[in-house]
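**Student:** Mind looking at a prediction? Sequence and model below.
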Amino acid sequence: MISYAECSARERLALLLDAGSFHEWLPPSERVMSPHLAQLGVPSAFDDGVAIGRAMLGGREVFAAAQEGAFMGGGVGEVHGAKLVGLLQRALRDRPAAVLLLAESGGVRLHEANAGLIAVSEVMRAVLDVRAAGIPVIVLIGGANGCFGGMGIVARCADHIVMSDVGRLAMSGPEVIEASHGVDEFDSRDRALVWRTTGGKHRWLTGDCDALVEDDVAEFRAAAIAALDRQQPLTQAALEQEHSLLTQRLHALPDGDAGGDEATLLWRALGIAGAENVPDLPVEAVRALRTL
């Protein structure tokens, strides 16, 4: 068992994809770097924190991108986002079996706020274009930094999300919520709270991810292969179904103080047996609890 969370971006690509098959586009030797960070006196990376390229997965050609959480938390800047968009646009031309996004990001870099926001919006549009062309987009989430901000939205634009129990997915990160609304609203230092409300188990039980796996590269690989032929239709009916799920969740949470934290209350309202025990259960047991 090899921990997915402890691997770097390129280690994940090497272990997840068919051995020796990954061919990187714009590798560090090309030195395609952010034009903004150096002007601000911030250290840059020769790949701007993301590796992109083509490879084989289960004997089928895929395009893949992996964000490097060790560089600025996987934050999206102008070049970082452009590399993702370029990968997706090339997929429209070359039509691989799928596009894999190994997401690990705190969202847009504050150093490149406007450029990063524009880049994320372009990534979202490109993801939807690829899906509309009938090419599945699969997002894998299991890095130490989670998948937050704009990349959290990108993930939910995809066909299929695979998460580990240690992965996290949300729009606003815990520190952002605390900074905006205070520690009484959300204590970012409360690790149990953070994982109850953004972690893989929670996202599985609420229907926000399509596969829950252990923190193991082999399980991520198997789940990615299984998702290659599971494209979700990009239709009005599918969107309405998603809205129905969100409405159900909104109305499921009891009003007022019903005792217990909100995540546990929501799980209980969704019919999860023994909801208070979910954080301590193994992944296999949590997979069996899903009611949606």
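**Tutor:** Now that the structure is in, tell me what you want to look at. Numbers count the residues shown, from 1 in each chain.
**Student:** Please count neighbours and contacts with C-alpha atoms only from this point.
**Tutor:** Fine.
**Student:** I'd guess Val278 is in a helix, am I close?
**Tutor:** Yes. Assignment of Val278 by DSSP: H, G, I helix; E, B strand; the rest coil places it within a helix.
**Student:** which residue sits closest to Leu84, ignoring its sequence neighbours?
**Tutor:** Nearest in space to Leu84, with sequence neighbours left out and distances taken as CA to CA, 6 or more residues apart in numbering, is Val123 at 6.5 Å.
**Student:** ok, second structure coming up, stack it against the first:
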Amino acid sequence: MTSMPISRRSWFEASARARLAGLLDAGSFREFLPPAASQPSPHLARLDIPGAFDDGVVVGAGRLSGREVFVIAQEGQFMGGAVGEIHGAKIVGLLRRALAEKPGAVLFLIDSGGVRLHEANAGLIAISEIMRAVLDVRAGGIPVLALVGGSCGAFGGMGIVARLCSAILMSEEGRLALSGPEVIETVAGVEEFDSRDRALVWRVTGGKHRYLMGDCAELVDDDPASFREAAAARVAASVEDAPALEALQAKQRSLAQRIERFAGLADGLEVWRTLGIEQPESVPMLEREALAAMKRRLEA
């Protein structure tokens, strides 16, 4: 099977629909709630804010290397991929449909800063419903893979959603965290975190850092073909089982140890040095394979 052509090789720069075109087998995508059947957010209309026909998220089904999968692709170019009532309802509806139809996996192309503040409580409720639905799908034996590499990253509630997925595939350009850099700066001041320091932002939230910390399962290139290859391999090998209580307790202990080990460190460079990397300043310039080899040495 071959993927559909994509006009730009960069996953980071591509639109949600272009990412889907480069990810799925050619001609296999079927959109649920296409433009004629969807509607923009009524909340934005009341505020005289232009909406989007798909409310910033595309949901549907297709094939990945011949296997049937469901897909969710957030559009970061519309309101930063923020989740509102309709946006969230489309995601939850897709996940519930997955429980009924049992695809091989759900691929969640996350590109979002979190909740759409214009919709306040409606957006917060939507995030909580997405969290529950992701866990229900996983408990139903269907893996949910988060693909993170868009221009808005995975922040706020969507950062939590990503960590609830079966596995996260990230590019170096992807970012993952609970609070976004601008939020941290606004609340704690620029002395705590300078959101204009792009190198710092990626050292703290970027794909390379998350990979070294074990927060994402695999680091891929900023290329639809790389995301496709990694996702196809995961789907082919995935066996989704609800985690046992003992496994969850062990994970909690490891997180507590991690907090203690890295307490007070404010920069990825400091964290990488603590991990045992002798020249942490070299990490941002390493190619993906070299970084993977470094991680294997650290874990040996």
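**Tutor:** Nice, thanks for sending it over. Source: prediction; values computed, not measured.
**Student:** about what we covered before: show me what the residue nearest to Leu84 of the first structure lines up with in the second structure.
**Tutor:** When the second structure is aligned by TM-score structural alignment, Val123 of the first structure is paired with Ile130.
**Student:** Kindly tell me how buried its match is, as a neighbour count.
**Tutor:** For Ile130 of the second structure, the count of nearby residues is 23 (other CA atoms under 10 Å).
**Student:** what's stretch 27-34 of the second structure in contact with?
**Tutor:** When contacts are defined by CA atoms under 8 Å, 6 or more residues apart in numbering, stretch 27-34 of the second structure is touched by residues 4, 21, 54, 58-63.
**Student:** now stretch 276-284 of the second structure
**Tutor:** For stretch 276-284 of the second structure, the external contacting residues (CA under 8 Å, 6+ apart) are 203, 208, 269-270, 272-273, 291, 298.
**Student:** Dump those residues to CSV, plus secondary structure and neighbour count.
**Tutor:** Rendered in CSV, the data for those read as follows (DSSP: H, G, I helix; E, B strand; the rest coil; neighbours: other CA atoms under 10 Å):
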residue, secondary structure, neighbour count
Arg203, helix, 22
Lys208, helix, 30
Leu269, helix, 21
Glu270, helix, 16
Trp272, helix, 20
Arg273, helix, 13
Leu291, helix, 18
Leu298, helix, 12
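**Student:** Please, where are all the strands along the first structure?
**Tutor:** Secondary structure of the first structure (DSSP state E): strands located at 23-25, 50-57, 60-67, 98-103, 137-141, 160-164, 211-213.
**Student:** Now do the helices in the second structure.
**Tutor:** 16-23, 42-46, 85-101, 120-139, 157-164, 181-188, 198-205, 207-212, 224-237, 245-262, 268-275, 288-299 (DSSP state H).
**Student:** ok, back up a step: looking at the strands of the first structure, which is nearest to Leu37 of the first structure?
**Tutor:** Closest approach to Leu37 of the first structure among those is made by strand 50-57 (15.4 Å; CA to CA).
**Student:** Which residues does that closest one contact?
**Tutor:** Counting contacts by CA under 8 Å, 6+ apart, the residues outside strand 50-57 of the first structure that touch it are 9-10, 16-18, 21-27, 61-68, 74, 80, 83-84, 87, 225.
**Student:** Show me which of these are buried.
**Tutor:** Among those, those classed as buried by neighbour count (16 or more other CA atoms under 10 Å) are 9-10, 16-18, 21-22, 24, 26-27, 61-68, 74, 80, 83-84, 87, 225.
**Student:** What's the separation between Val201 of the second structure and Leu269 of the second structure?
**Tutor:** As defined by CA to CA, to the nearest Å, Val201 of the second structure lies at a distance of 12 Å from Leu269 of the second structure.
**Student:** Who are the contact partners of Gly73 of the first structure?
**Tutor:** When contacts are counted by CA under 8 Å, 6+ apart, Gly73 of the first structure touches 104-106, 145.
**Student:** So for Leu147 of the second structure, which of the helices of the second structure sits nearest?
**Tutor:** Of all these, the one in closest proximity to Leu147 of the second structure, counting by CA to CA, is helix 224-237 (7.4 Å).
**Student:** for that closest one, packing partners?
**Tutor:** Using 3 or more CA pairs under 8 Å, 6 or more residues apart in numbering; DSSP states H and E as the contact criterion, the secondary-structure elements in contact with helix 224-237 of the second structure are helix 16-23, strand 167-171, strand 218-220.
**Student:** please redo it, this time with the cut-off set to 10 Å
**Tutor:** Packing contacts for helix 224-237 of the second structure, counted by 3 or more CA pairs under 10 Å, 6 or more residues apart in numbering; DSSP states H and E, involve helix 16-23, strand 57-64, strand 67-74, strand 106-110, strand 144-148, strand 167-171, strand 218-220.
**Student:** Let's have the ones you listed in CSV, adding distance to Ala120 of the second structure.
**Tutor:** As requested, those are arranged in CSV below (distance: least, CA to CA, whole Å):
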stretch, distance to Ala120 of the second structure
helix 16-23, 24
strand 57-64, 18
strand 67-74, 19
strand 106-110, 20
strand 144-148, 25
strand 167-171, 27
strand 218-220, 34
